[in-house]
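*Asks:* Please find the sequence and the predicted model below.
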Amino acid sequence: MIYKVYYQEDKKFSPQREKTQSLYIESDSPITARRLITEHTNYNIEFIQPLEGNHLEYEKEHTNFELVEFN
């Protein structure tokens, strides 16, 4: 499944809506997605949203949709 992850760049600072960013990741579950991101970044994850159906198609057509892969 593909997830949209909302995050802040750094865990040291309090979250601010204006600085929230997002990325797209493919994973078996939101727990696995969170684990992958926290192992490879210092992001403060705010929310993980599953994308499917029309919502996924909308994101692909109307955003800078690119799946992030961590090696």
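*Replies:* It's in. For clarity, every value in this text was computed on a predicted model and none was experimentally measured.
*Asks:* For the rest of this, base every contact and every neighbour count on C-alpha atoms.
*Replies:* Will do.
*Asks:* give the contact list for Asp10.
*Replies:* Each residue near Asp10 by CA atoms under 8 Å, 6 or more residues apart in numbering is listed here: Asn42, Tyr43, Asn44.
*Asks:* here comes the other one, which I'd like you to weigh against the first:
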Amino acid sequence: MIYKVLYQASQTEVPIRERTESLYVEANSVREVRSKLSDRKINIEYIQVLDGAHLEYEKSTGNFELENV
């Protein structure tokens, strides 16, 4: 499955919507996504599973690139 991870680049600052970034990770569960990203110094806000039409939409935006974790 492919997951979209919404995060803040800094763990020490208060999350601000305008600074939210996203990345895409392939994993079997949300727990696995968190495990794969545990070495990064980011503040994960939300992890969303992408499938079907939503996945196709994300691919069509031009910002879709799977992280190699």
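*Replies:* Yes, it's here. If you're wondering where the values come from, they're calculated on a predicted model, not measured in any experiment.
*Asks:* returning to that earlier point: buried subset of the contacts of Asp10 of the first structure?
*Replies:* Among the contacts of Asp10 of the first structure, those buried by neighbour count (16 or more other CA atoms under 10 Å) are Tyr43, Asn44.
*Asks:* Keep only those of the contacts of Asp10 of the first structure that are in strands.
*Replies:* If you go by DSSP state E, the contacts of Asp10 of the first structure have Asn44 in strands.
*Asks:* will you turn the contacts of Asp10 of the first structure into JSON lines that also has distance to His55 of the first structure?
*Replies:* As requested, these are arranged in JSON lines below (distance: CA to CA, whole Å):
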{"residue": "Asn42", "distance to His55 of the first structure": "28"}
{"residue": "Tyr43", "distance to His55 of the first structure": "24"}
{"residue": "Asn44", "distance to His55 of the first structure": "24"}
